[in-house]
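> structure, please.
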Amino acid sequence: MNYRLGIDVGGTNTDGVLLDEQMNVIHSLKTPTTEDVETGIYNTINQLVKEANIDGEKIKFAMLGTTQCTNAIVERKKLNRVAIIRIGAPAGTAIKPLAGVPDDLKNILGNYMYIVEGGHEFNGDEISILNEDHIRTIAKELEGNVDSIAVTSIFSPVNKTHELRAAEILRDVLGEDVSISLSSEVGSIGLIERENATILNASIINVARMTAEGFEKALGNNGIDAKVFFCQNDGTLMSKEYTLKYPILTVACGPTNSLRGASFLSDNKDAIIVDVGGTTSDVGVLVKGFPRQSSIAVELGGVRTNFRMPDINSIGLGGGTIIRVDGDSITIGPDSVGHRLLEEAIVFGGSTLTTTDVAVALGKMNLGNPDRVAHLDKELLEAIYNQMVEMVEEAIDKVKTSGDDIPVVLVGGGSVLFPDKLKGASKVYQPENGGVANAIGSAISQISGEIEKIFSISKENREEILNKAKQLAITETIKAGADSEKVEIVDMENVPLAYLPGNATRVKVKAAGDLAID
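Model (predicted):
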């Protein structure tokens, strides 16, 4: 019997799960996340293997979902020294790179910025010839001064030849030690947002490398020689090599893993998932088993970007959320005692009234010492609890696209707070092992690949171009680590761009497939 290991590193806990070949949960647990992350991962793996009493050598696949790259951007820590090259002079000089980016981040990332002649029109025609001499001069200036380079060319999702040529020249001068991120491989249409996404991607490559190496070391120290994969934010996996090239795709993989895990545990492909943690509840929508993607530009650490992100509605309500009562006024959160719940909640001997205390006092859950909350006014507690339920119901209503009742799945450590009937839900599921849905989501995931390009489509060439786009997505999926025999198209959209001439159409195709065993 061979096994899969799924690990999800959160701000408070590191969750782990072991699955067998039939995807049955063998064992799961939570351990505290440690400062260096690697120790927490090691502890989780070590405890899992011991308690499940299995041979670590039989773990053939290991999947990691982590918030490390997100945290690096938000906290401005451990970021790479980045050079920013925009190919777009003279057309693209009106707005400088990093426009609108918060000053503290601009001060870290904005020391090497260049705008070079080149770029393309929406139809792929050159605006001007790429100034290769300027690129070569820049490369010599950067030698020894930066860790990575972000290259963005105007309309590169349509024609990326200038980005590819620039990368060739940079690589000739700088060798393999400097990482190069190309915007055509990271973001979508929209120069500034795509450039921002590429810069952020370039800035977290070292963080991704440290996380990947830490995971491999933690596995090795437990005698596990497994094929390693990392979770990305569309609910699928990518290889280590792919992760080190596109670490930005790990951002927001935590809520996504919970959605995928909830889908698996409840056997629902189309549902609303509520992942209740210690501080927040993340509400997302499953469509055909995958998270619904956000259709608007997303801010990350104060930076406006346009790479794909799951459509998640987060509210400040979790197991550690602080309750304040002032006369007739009840305030729920948004602050939380977080990982200090076991010291600060009243049921654990603390003095802070939390949502957990309310649920225990009303007999909704059994945790800590219920005698410590027995003196609380039941009428007041009912009013607080009703307000908590209303907050969740409102969050569910906000993500719905129709008035119909649909299935709702409650997962996460705090999911026991809520009842088995909610307004807007046709049925409420609270599946077994829902507390570690995020780790399960990482362990059961498939590999995916996605392309987004602008094509000039007419009636005559429509089918040919859409088939070409599908093939590009399938190729990307196989490159990311999927079995070439088991890849299929899971989503496709094509939107005519009325503001551009020449039958311009934005085509987006996503493919997914099972892991390649070899």
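> going forward, measure contacts between C-alpha atoms and count neighbours the same way
OK.
> mind listing what's buried along the single longest strand found in the chain?
What stands out as the longest strand in the chain, according to DSSP state E, is strand 482-496. Within strand 482-496, the residues scored as buried using 16 or more other Cα atoms under 10 Å are 482-484, 487-489, 492.
> how about this one, so we can line them up?
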Amino acid sequence: MTSGLRIGIDVGGTHTDAVAVDPAGRLRATAKVPTTADVSSGIRRALAEVLAAVTPERPGYVMLGSTHAVNALLRHRGLHRVAALRLGGPGADRTGPFTGWPGSLRRAVEAGAQVVAGEVGADGGEAVPFDAAAVARFFGSLAGRAEAVAITGVYAPASARHELLAERIARRELGPAVPISLSHEVGGHGLLERENATVLNAALAAVAGGMATALRRALVAHGLGSVPAYVTQNDGTLMRAEYATRLPIRTVGGGPANSLRGAAHLTGLRDALVADVGGASTDVGVLSGGAPREAAGCAWIGGVAIDARMPGLVSVAVGGGTIVHRGRREVSVGPGSIGYDLSRRALVFGGGTATLTDAAVAAGRAAIGHRMPPAGQSAMLRRALAVADERVLTALARVGPGRGRPLIVVGGAGALVPARPEVVEVLRPAYGAVAGAVGAAVGHVGGEADRVAEVSWDGRERAIGEARELARSRAVSAGADPRGVRIVEMREIPLPRPYERSVRITVKAAGPVCG
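Take a look at the predicted model:
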């Protein structure tokens, strides 16, 4: 019997969590299993536990949140080699593609980079003719080497015409199977940040495709192949899984956003601090009006600045799997983590690696495993826990004004965070260990649009109308029910040169899942 039941899944570095949430928002079932190297096996097992608890009901929707994409960037694994093309006029090559990238990530991603003539002015008119021959030579020279393409026009936010022309040439030279990312679809206005996001989006194509395949295989294995599947975005809203394979850069912040939204759902609070304690790190963010507060300015992923709307977080190396060992003078805590090997390698499970989970058990904060850590390790573990406490306290102070706000502690290793005298109240909601999966399950489908408008009244009104319509259209394309899509946010930001007398208009739309 198919119902409006939602299955939320959160794939973390240590555990894969799943929950079943009914249309009224009530939690019906939960599961927590170790994450597996192939991802799909862990999803299948978590799904099996949740489905067994709600039989004979069948879910109507499945929502997936994951740190898979951001971990791929941080670890340089599974990334495509990208041909990065920039289209511009005189001066566009003063700082080329990949400027400021960490050397190791650049080596993992760059197949080639070129700046070619072709510029659309801030007013949308052609300022520099498009050099089709140079574009063809660039892509032709990389045939067989480039696994993906990123195309960035300097003024693409005003007109995407040249990007679309370059896309057609890339298809001709490299073949139809090579994924192509266009900066006007990825979004943003600062050239380098928008270009960086477009290149990373292209690099993540295989990672996103692999995650979508893992999810689909898990669903098919349980007879749920026809159930609509969604993936969470950076702001905690959802988009169809197939849509996410085109825009994976919009999923890199989805895991923390899910945890913040899940914390809000589980407690009913709209304004609070949230500490999400996972296997390798603790992410501290702020709930404002029931949604994750966004980071100010650009976001940084793997040492690369991108123009993306992501939760404002302070992350520290404090997680359940964080490795502890004696240094020459003091205890070393992290940043390494044993991840999903916790149940095999941690001291409390009979392994030989000391972790912060062992420290929490030794201090009486957690009850996990089947043995106490050796007495000879107790002093080291006690000092390690003090280091972890100080890191969390520093993160709480750095995340922004929080006095007077309660602290919600969620995540599988939430026991690592003690009660703090600096915080008015510490809440540990029931099912906080699966808050990320809850946040995925209760999300709405979202769409965004960016437009540059002249300051004149007619230009501004026209751009606002276009942005509102495009945001709605993108929300529907991402899987929202067109009858329920609403504009939930609109912002106008004055722009510096070369967009004189212009403003940036950003619109966000959201609505319930279709069906």
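> rewinding a little: for the longest strand of the first structure, packing partners?
helix 462-479, strand 504-515 (3 or more Cα pairs under 8 Å, 6 or more residues apart in numbering; DSSP states H and E).
> next one: that strand to chain centre, how far?
Centroid separation for strand 482-496 of the first structure versus its chain: 20 Å, with Cα atoms, centre = their mean, to the nearest Å.
> that one aligns to what range in the second structure?
Using TM-score structural alignment, the residues of the second structure aligned to strand 482-496 of the first structure are 480-494.
> picking that back up, buried deepest among the helices and strands packed on strand 482-496 of the first structure, which one?
strand 504-515 (a mean of 22; mean count of other Cα atoms under 10 Å).
> from Pro429 of the second structure, how far off is Ala363 of the second structure?
Distance of Ala363 of the second structure to Pro429 of the second structure, given as Cα to Cα, to the nearest Å: 22 Å.
> wait, what's in contact with the closest residue to Phe122 of the first structure other than its chain neighbours?
The shortest distance from Phe122 of the first structure to any residue other than its chain neighbours is 5.9 Å, reached at Phe155 (Cα to Cα, 6 or more residues apart in numbering). Contacts for Phe155 of the first structure (Cα atoms under 8 Å, 6 or more residues apart in numbering) come out as 119-122, 124, 189, 191.
> do Ala69 of the second structure as well
Per Cα under 8 Å, 6+ apart, neighbours of Ala69 of the second structure: 204, 207-208, 248-249, 251-252.
> JSON lines please, covering the residues you listed and showing neighbour count and distance to Cys514 of the second structure.
Listed next are those as JSON lines, based on neighbours: other Cα atoms under 10 Å; distance: Cα to Cα, whole Å:
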{"residue": "Leu204", "neighbour count": "30", "distance to Cys514 of the second structure": "27"}
{"residue": "Val207", "neighbour count": "21", "distance to Cys514 of the second structure": "26"}
{"residue": "Ala208", "neighbour count": "26", "distance to Cys514 of the second structure": "22"}
{"residue": "Pro248", "neighbour count": "26", "distance to Cys514 of the second structure": "21"}
{"residue": "Ile249", "neighbour count": "28", "distance to Cys514 of the second structure": "23"}
{"residue": "Thr251", "neighbour count": "29", "distance to Cys514 of the second structure": "20"}
{"residue": "Val252", "neighbour count": "27", "distance to Cys514 of the second structure": "24"}
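> take those and map them onto the first structure. Which survive?
Conservation of the contacts of Ala69 of the second structure in the first structure, assessed by both residues aligned by TM-score structural alignment, their matches' Cα atoms under 8 Å: retained contacts are 204, 207-208, 248-249, 251-252.
> Pro374 of the second structure: neighbouring residues, count only.
Pro374 of the second structure: 12 surrounding residues under other Cα atoms under 10 Å.
> kindly report the same for Leu422 of the first structure.
Neighbours of Leu422 of the first structure (other Cα under 10 Å): 18.
> that one corresponds to which position in the second structure?
Matched across to the second structure, Leu422 of the first structure falls on Arg420, judged by TM-score structural alignment.
> report the contact partners of the residue lying closest to its match once chain neighbours are set aside.
Excluding its sequence neighbours, the residue lying closest to Arg420 of the second structure (Cα to Cα, 6+ apart) is Val426, at 7.4 Å. Residues near Val426 of the second structure by Cα under 8 Å, 6+ apart: 406-409, 419-420.
> which among these count as buried?
406-409.
> picking that back up, which of the contacts of Phe155 of the first structure fall within strands?
Using DSSP E, no member of the contacts of Phe155 of the first structure falls within strands.
> determine which two of those are furthest apart.
Gly124 and Leu191 (14.8 Å; Cα to Cα).
> with neighbour numbers in mind, choose between these two.
Between Gly124 of the first structure and Leu191, counted using other Cα under 10 Å, the more crowded position is Leu191 (23 against 19).
> before we move on, back to that, what's the closest of the helices and strands packed on strand 482-496 of the first structure to Val283 of the first structure?
Closest to Val283 of the first structure of those, according to Cα to Cα: strand 504-515, at 23.0 Å.
> which residues in the stretch 151-300 of the first structure form strands?
Using DSSP state E, counting those that start in this stretch, the strands found in the stretch 151-300 of the first structure span residues 179-182, 227-231, 237-239, 271-276, 281-287, 290-291, 298-300.
> out of these, flag the one nearest Lys217 of the first structure.
Lys217 of the first structure lies closest to strand 227-231 among the strands of the stretch 151-300 of the first structure, at 11.3 Å (Cα to Cα).
> which strands or helices does the closest one pack on?
strand 59-66, strand 237-239, helix 240-245.
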